[in-house]
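Undergrad: pasting the structure only:
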């Protein structure tokens, strides 16, 4: 039940191919060993599978525009109920990729050993995942505008139910980052080994975390305006339920700082070995150094 336009199967060992109820326009399968390919109920426009060993590819109920799978061993790719516009999967050994119920505009996955990526129920606008061994990334129920994940060994990143505007994660060994239920405006995490960062239920405006090995930072239920944490080995910092206006913590070995339920206007803590500072419910309008 299809109007067939162009299928090439060249120099491949075929094990299971289903082509059902679609107006097919262009499929190339070249120099590949095919194990399981389902193409069901879609108006197909362009799929190239070149020099790859294919193990399981499902493309179901979508208006497909452009998929390139080049020089890769594919293990499990699901593309379901989406209007696909541009997906590049290049020079990677793919292990599990789910793309479900989204209007995809631009996703690049290049030169990485992919282990688990879930992209569900989002209007995707620009994601770059480049030169990294990916271990667990969830992007769920968000209108994504700009996400760069570059040259890092990713261990656990959750981005859930947020209107994302600008997130850079660059050259870091990421261990646990939760970004939940917030409209994100500018977050830079650069050249650090991250151990535990929670950013929850806040409208984030400017947070820089640069060149530090982070051990425990909680930023919870606050409208954040300007926080710089630079060149410090951070051990325990709680910033809770405050309208933050300017906090600089620079070049210090921080051991325990609590800033709770205060309207902060300017606090400088510079070049000191801090062991325990509690500031609870004052209205600070004076710098401390």
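TA: Structure received. Given the structure is predicted, the values throughout are model-derived calculations rather than measurements. Residues are numbered from 1 along each chain as shown.

Undergrad: CA atoms for contacts and neighbours, from now on please.
TA: OK.

Undergrad: what packs against the helix or strand where residue 109 lies?
TA: For residue 109, the element it lies in under DSSP states H and E is strand 104-110. When contacts are defined as 3 or more C-alpha pairs under 8 Å, 6 or more residues apart in numbering; DSSP states H and E, strand 104-110 packs onto strand 84-90, strand 124-130.

Undergrad: which of the ones you listed sits closest to residue 96?
TA: strand 84-90 (12.3 Å; C-alpha to C-alpha).

Undergrad: returning to what we had before: name the residues of the strand holding residue 109 that are buried.
TA: If you call a residue buried by 16 or more other C-alpha atoms under 10 Å, then strand 104-110 has these buried ones: 104, 107, 109, 110.

Undergrad: what distance do you get for the first one to residue 124?
TA: So the one you mean is residue 104. Residue 104 is 5 Å from residue 124, where distance means C-alpha to C-alpha, to the nearest Å.

Undergrad: check residue 85 too.
TA: Taking C-alpha to C-alpha, one finds residue 85 at 10 Å from residue 124.

Undergrad: was I right about residue 225 contacting residue 205?
TA: Yes. Under the criterion of C-alpha atoms under 8 Å, residue 225 makes contact with residue 205 at 5.1 Å.

Undergrad: structure B:
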């Protein structure tokens, strides 16, 4: 064997492969190298392995990319008279309904919202969501998310109960639970990666950031679901190897209503259609 070939083979053995799925077995020098060595998946996520942690040894340490949306830091959030935070409903809300599950913020929950043309929620399996309105947030007239159309589920501006309106401020800090992202013709649940990643810069950044690839979301593979749904489901790109379970479906007001089922076949809304 030539020296050149031997060096090439040695390099191949030492370089961890781009895995199409995280290994079920964390043992072995390739499956779980000691930190700071990492595993890179074929879709670009980076994992640091901690085999001493047993069943969950893989820590996602993928840094934000150039499409990530960052929330602007403000010193004066909160509604008047406490701050300069204001809420702005859309002139016209084009989406009729959305259903999503697998949100890292609430793994075991399925959420659906049905909207009117002003973005007011008229039906939902989340009782306190009914009557809320999808609104953008601005502070001192500046959009809190300058590079994305982020709409929070908030208590409407005409609500007379000040204590209820004050709840909006706490919701704004929980973008993964209360916000949707509109990107062209797409509507997506906001994906706050800080809820499930261990990227070392999270603490230093001290700012909320969300995945910026809503508009690129491909159709999700639902072939393994117990119930074969009659709607097109989507998932954020880049998480096929890691098994992130966030999937969603939606439709617009200019589409006919249709029964909306979860992945177990249970009809949730429009069941008489």
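TA: Cool, got the structure. Just so it is clear, the structure is predicted and the values come from calculations on it, not from any experiment.

Undergrad: give me the TM-score for these two chains.
TA: Remark: TM-score between the superposed chains equals 0.18 [TM-score structural alignment, normalised by the length of structure 2]; 88 aligned residues with a C-alpha RMSD of 6.4 Å.

Undergrad: related to what we said a few turns ago, helices or strands next to the next helix-or-strand element following the strand holding residue 109 of structure 1 in the packing?
TA: Past strand 104-110 of structure 1, further along toward the C-terminus, the next helix or strand under DSSP H and E is strand 114-120. When contacts are defined as 3+ C-alpha pairs under 8 Å, 6+ apart, strand 114-120 of structure 1 packs onto strand 93-100, strand 134-140.

Undergrad: what residues sit buried inside the helix or strand just after the last one?
TA: Put plainly, it is strand 134-140 of structure 1. Helices and strands here follow DSSP H and E; after strand 134-140 of structure 1, the next one along the chain is strand 144-150. Within strand 144-150 of structure 1, the residues that count as buried by 16+ other C-alpha under 10 Å are 144, 147, 149, 150.

Undergrad: tell me what angle strand 144-150 of structure 1 forms with strand 134-140.
TA: Relative orientation of strand 144-150 of structure 1 and strand 134-140, computed by axes from the mean of the first three to the mean of the last three C-alpha atoms, to 10 degrees: 170 degrees.

Undergrad: for the helix or strand following strand 144-150 of structure 1, packing partners?
TA: Sequence order places strand 154-160 as the next helix or strand after strand 144-150 of structure 1, per DSSP H and E. Here strand 154-160 of structure 1 touches strand 134-140, strand 174-180, going by 3+ C-alpha pairs under 8 Å, 6+ apart.

Undergrad: elements contacting whichever helix or strand comes after the last one?
TA: Heading C-terminal from strand 174-180 of structure 1, the first helix or strand you meet, by DSSP H and E, is strand 184-190. For strand 184-190 of structure 1, the helices and strands in contact under the criterion 3+ C-alpha pairs under 8 Å, 6+ apart are strand 164-170, strand 204-210.

Undergrad: and strand 184-190 of structure 1 with strand 164-170, angle?
TA: 0 degrees.

Undergrad: the inter-axis angle of strand 184-190 of structure 1 versus strand 204-210?
TA: 0 degrees.

Undergrad: measure how strand 184-190 of structure 1 sits relative to strand 174-180, angle-wise.
TA: Using the same axes, to 10 degrees: strand 184-190 of structure 1 against strand 174-180 is 170 degrees.

Undergrad: make TSV from the helices and strands packed on strand 114-120 of structure 1 and add distance to residue 19 of structure 1 and mean neighbour count to it.
TA: Below are these laid out as TSV (distance: least, C-alpha to C-alpha, whole Å; neighbours: other C-alpha atoms under 10 Å):
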stretch	distance to residue 19 of structure 1	mean neighbour count
strand 93-100	20	19
strand 134-140	30	18
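
Undergrad: quick check: the gap between residue 177 of structure 2 and residue 111 of structure 2.
TA: 10 Å.

Undergrad: then residue 86 of structure 2?
TA: Distance, residue 86 of structure 2 to residue 111 of structure 2, using C-alpha to C-alpha: 26 Å.

Undergrad: cool, and residue 248 of structure 2?
TA: Taken as C-alpha to C-alpha, the span from residue 248 of structure 2 to residue 111 of structure 2 is 9 Å.

Undergrad: between these two, what contacts are shared?
TA: Common contact partners of residue 248 of structure 2 and residue 111 (C-alpha atoms under 8 Å, 6 or more residues apart in numbering): 99, 100, 101.

Undergrad: helix or strand: which one has residue 176 of structure 2?
TA: helix 175-178.

Undergrad: what packs against that helix?
TA: When contacts are defined as 3+ C-alpha pairs under 8 Å, 6+ apart, helix 175-178 of structure 2 packs onto strand 149-154.

Undergrad: show residues contacting the strand it packs on.
TA: For strand 149-154 of structure 2, contacts defined as C-alpha under 8 Å, 6+ apart pick out 129, 132-137, 168, 171-172, 175, 178-183, 190.

Undergrad: neighbour count winner among residue 85 and residue 124 of structure 1?
TA: For residue 85 of structure 1 versus residue 124, the count of surrounding residues by other C-alpha atoms under 10 Å is larger for residue 124: 22 against 15.

Undergrad: isn't the more buried one up against residue 106?
TA: Yes. At 7.4 Å, residue 124 of structure 1 and residue 106 qualify as touching, with contact defined as C-alpha under 8 Å.

Undergrad: measure residue 3 of structure 2 to residue 115 of structure 2 for me?
TA: 68 Å.

Undergrad: looking at these two, which one has more neighbours?
TA: Neighbour totals were compared for residue 3 of structure 2 and residue 115, and residue 115 leads with 24 against 8 (other C-alpha under 10 Å).

Undergrad: tell me how many other residues crowd the residue lying closest to that one once chain neighbours are set aside.
TA: Nearest non-adjacent residue to residue 115 of structure 2, counting by C-alpha to C-alpha, 6 or more residues apart in numbering: residue 121, 4.5 Å away. When neighbours are defined as other C-alpha under 10 Å, residue 121 of structure 2 has 22 of them.

Undergrad: who are the packing partners of the helix or strand containing residue 121 of structure 2?
TA: In this assignment (DSSP H and E), residue 121 of structure 2 forms part of strand 121-124. Using 3+ C-alpha pairs under 8 Å, 6+ apart, the elements in contact with strand 121-124 of structure 2 are strand 110-115.

Undergrad: for the strand it packs on, packing partners?
TA: When contacts are defined as 3+ C-alpha pairs under 8 Å, 6+ apart, strand 110-115 of structure 2 packs onto strand 95-101, strand 121-124.
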